[in-house]
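> got a predicted structure plus its sequence, pasted below:
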Amino acid sequence: MNLFEALEWSQWKNLAMEIKVQVISQVLMYFVSPLKQVSDVEYCEFELSGVKCQTFECSVDGERFVLVPGNKEAILGWDLGMHGVTTPYEVEKIKRTPYFEQLQMSYQLQTLEDWDIFINESTSSLRKVAIPPMLVQKEALPTGTTYIGEFNTITGEFVGNVAQFSPIEQTFRASFKQPTSFEESLTWRLAPEIFVEDAFYAILDPATEAYRLYRQQTCNLQELRKQTQADVFDLLTEDQWEYINGGGTRKLFRWGNESDSLSENQSHHKMLQENMFGLLFDISRTRWEVTDSNRLKLEKMEPTGLPLFDNLPLSSYYRSRKILSEEDKLLPSDFLYRKAIVIRSE
């Protein structure tokens, strides 16, 4: 069995750990640029809704990547409409956002047949494709950014790449303003994000009250593609994105066919957790995720309170109706991207 046969998922899941260790060693030796620093290689087991994968995580220049086995006969796309999917709530009981109103004009969304058509036309077509094995970034980044560290809003301390932080420190600290009076402190809240174009982008973690801080350079799709390739990575194709999200399982969502509301329930926990490949996906519906083409995944939309409508953009096979042009500006507040190293035999 050669390296590429071993990395086929049907073979990979049956390999002894000793063989898998040999395989990951070859992958890191021959497919990761020698200019990259690889560290913290870990053997992990991931599971989501009964689908398990034992694989490796590692850091490449400080960013976490996961080895995703390939599948030469992956079934992607969706043409089953509402089959097996939780029945939607009554449309009359929701918040009628402009986006919802626009789609309801086309699809009505009153009967199950309406929903069948809507779901099928909101997802990619059913197809069989060959997916190569890949090292995939565990969590997508805002477009045009490089993660440099965390800024603690309580202590005012920065932990991370100090050399990258120093040129933007003064501007960032000026943007991060504390209340100056007791009256201000009563209503003052930390900004969920701070953005200075072509300088930095910061996202607040409400749980820790720390900002994740990124250096930022505005780009379009063509420039993002070139930058990613120059950094010896790939952007995922639409096929590859759908596969790493749902593993080719015949379920509308990576966690199953439940479309429950985003509340503290079992489905919500599954949405948040790592999937069967150990990857994390944004569920905020505040950004699109970019692929190598003009096809966007996820969605930027205001929630309506109708679970199936709100959660459909989280489907493994969802296609945004927004078509990206090569020249569109990819602001980090609107778009995410995910790097990969595709393990090709040629």
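Ah, there it is.
> only C-alpha atoms for contact and neighbour calcs from this point on.
Will do.
> just checking, Ser122 touches Ser316?
No: applying Cα atoms under 8 Å, one finds Ser122 not in contact with Ser316, separated by 11.2 Å.
> ok, now how distant is Cys219 from Phe200?
Distance of Cys219 to Phe200, given as Cα to Cα, to the nearest Å: 13 Å.
> of those two, who's got more company?
Counted by other Cα atoms under 10 Å, Cys219 and Phe200 do not tie: Phe200 has more neighbours, with 24 against 20.
> what sits against that one?
Neighbouring residues of Phe200 by Cα atoms under 8 Å, 6 or more residues apart in numbering: 145, 168, 172, 213-217.
> so which of those is surrounded by the most neighbours?
Counting by other Cα under 10 Å, top hit in the contacts of Phe200: Leu213 with 26 neighbours.
> OK, contacts around that one?
147-151, 200-203.
> presented hereafter is structure B, for comparison with structure A:
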Amino acid sequence: MEALTRNVWQGLSEQDKQEWMRRIEPQLPEGMKYEGLQTFERYGQRTQTGVFMHDEERFVFVPGDQVTLGWEKWHNGMDEETSEELHETVSEYGVQNVDSFLASQMSPVREVNIGPMLVECKTIPLGWIEVTEEEAFAQEHEDFPKALAEFKESGLNEYELHLQFKLIQDRGEVRILWFNEGIELEDIVREERADGFSLLTEDEWEYVYGGGCRTLFPWGDSFDYTMRLRHLGKPERPVQSEQASVEPETDGEDHHLYDLELPNFFGVQFAGDPYKYELTLGTDGEVMPKGGDGGALICGGAGPLLSFLPSASVFFRDACVDELDWEELMDTLYYRRVIRLADVELDRE
């Protein structure tokens, strides 16, 4: 499937891309439909790609590539503002060698082959399940009726009663998520595989987030201090930072998205929240959380650079992963479905 590798794919005509997406469609899980081509551009990268829908959830085609992942040294180097904040902040922790400190927080440098795949645009909460209003009332939670009524009149985008229920405004409707403390990741993986889906590996996650970039962040080695960041200020649209220079397609929800949450050059959205983990799964079943550190750095009073290093850096690894208690973190865990097209038999005629 050479046509589905990035170098070849980028050079195909729109008609050829359409034909490849339609060729893929019949081999996908039941109910998945091809919607058409769409172009995404961000961080200096641009991709025209296929968009698919499955049970109202969006997937995009991500072409394969051979890339170098991991981080051990600067590619271009920091600007003065980034360097000053980084050295000042890490010195408070007794760090003498900044580069060694950063390298210790990142995945190792390695060459990998990434196969073509369909990737879910948004993540799925592991510890939360969506329920109807009727199902929620059936739980007979004493705080729910009042909370729902007040939320509908509040104008808030989101409300959560810790480890109980969550209310979200979505295009004029209220979505209700109920905490499911009894769920196990192994059960999720087994159910998704039965439906034709897998979870991303760490290699795939770093590729989808950074596109094979060799810089610390997908946009470069320097932090962008113009970004609106969750927990550090409420975004006011339509003002956007330089890193969000292209207006995303309106989905009815992006009025409250922060810069790190906007679709990237593949059309994939990330949490952009250091309190949240996106789970990736190795071939041996080993779990590697990405995109967060449970809020350890931001709770420690670090500046925006270190606070959001876990979410903004392509290659960050939580050094405390072996000490994490997954049961206690269940409300912060998310995952993303993927279909690897190398496993799909395509009609080549």
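That came through fine. Since we're looking at a predicted model, the values are computed, not measured.
> now the helices for the stretch 101-250 of the first structure?
112-121, 162-175, 182-187, 221-230, 238-246 (DSSP state H, counting those that start in this stretch).
> ranking those helices by burial, who's on top?
Counting by mean count of other Cα atoms under 10 Å, helix 238-246 has the highest mean neighbour count of the helices of the stretch 101-250 of the first structure, with a mean of 23.
> map Gly115 of the second structure onto the first structure.
Counting by TM-score structural alignment, Gly115 of the second structure lines up with Pro132 in the first structure.
> to clarify, my last question referred to Ser100 of the second structure.
Superposed on the first structure with TM-score structural alignment, Ser100 of the second structure falls opposite Ile117.
> just checking, that match touches Gly81?
Yes: applying Cα under 8 Å, one finds Ile117 of the first structure in contact with Gly81, separated by 6.5 Å.
> please point out which of the contacts of Leu213 of the first structure the second structure shares.
Retained in the second structure by both residues aligned by TM-score structural alignment, their matches' Cα atoms under 8 Å are the following of the contacts of Leu213 of the first structure: 147-148, 201-203.
> between all of these, which two are separated the most?
For these, the farthest-apart pair by Cα to Cα is Ile148 and Ile203; their separation is 12.2 Å.
> so Phe4 of the first structure makes contact with Val342?
No: in this structure, Phe4 of the first structure is not within contact of Val342 by Cα under 8 Å, at 11.8 Å.
> and these two? which has more neighbours close in?
Val342 (22 against 18).
> which residue packs closest to the residue in the second structure that that one lines up against, ignoring adjacent ones?
Matched to the second structure by TM-score structural alignment, Val342 of the first structure sits across from Arg340. Spatial nearest neighbour of Arg340 of the second structure, chain neighbours left out: Met117 (4.4 Å); criterion: Cα to Cα, 6 or more residues apart in numbering.
> next one: that neighbour relative to Phe197 of the second structure, how far apart?
In this view, Met117 of the second structure and Phe197 of the second structure are 11 Å apart by Cα to Cα.
> turn the kept ones among the contacts of Leu213 of the first structure into a markdown table, columns for distance to Lys36 of the first structure.
Putting those into a markdown table (distance: Cα to Cα, whole Å) gives the following:
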| residue | distance to Lys36 of the first structure |
| --- | --- |
| Tyr147 | 16 |
| Ile148 | 16 |
| Tyr201 | 24 |
| Ala202 | 25 |
| Ile203 | 26 |
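> contact partners for Tyr211 of the first structure?
Going by Cα under 8 Å, 6+ apart, Tyr211 of the first structure touches 150-153, 202-205.
> coming back round to it: the residue nearest to Arg340 of the second structure: neighbour count?
Look at Met117 of the second structure: counted by other Cα under 10 Å, it has 22 neighbours.
> if we can go back for a sec, nearest to Glu346 of the first structure, of the contacts of Leu213 of the first structure?
Ranked by distance to Glu346 of the first structure (Cα to Cα), the contacts of Leu213 of the first structure are led by Tyr147 at 31.8 Å.
> please report how far the closest one lies from Ile203 of the first structure.
On the measure of Cα to Cα, Tyr147 of the first structure and Ile203 of the first structure end up 11 Å apart.
> shared neighbours, these two?
With Cα under 8 Å, 6+ apart as the test, Tyr147 of the first structure and Ile203 both reach 212-213.
> ok, now how distant is the nearest residue to Tyr201 of the first structure once chain neighbours are set aside from Met29 of the first structure?
The shortest distance from Tyr201 of the first structure to any non-neighbouring residue, by Cα to Cα, 6+ apart, is to Phe195 (4.6 Å). Between Phe195 of the first structure and Met29 of the first structure the computed distance is 38 Å (Cα to Cα).
> tell me the SS of the residue nearest the centre of the first structure?
Nearest residue to the geometric centre of the first structure (Cα atoms, centre = their mean): Phe281, 3.7 Å. Recorded secondary structure, Phe281 of the first structure: coil (DSSP: H, G, I helix; E, B strand; the rest coil).
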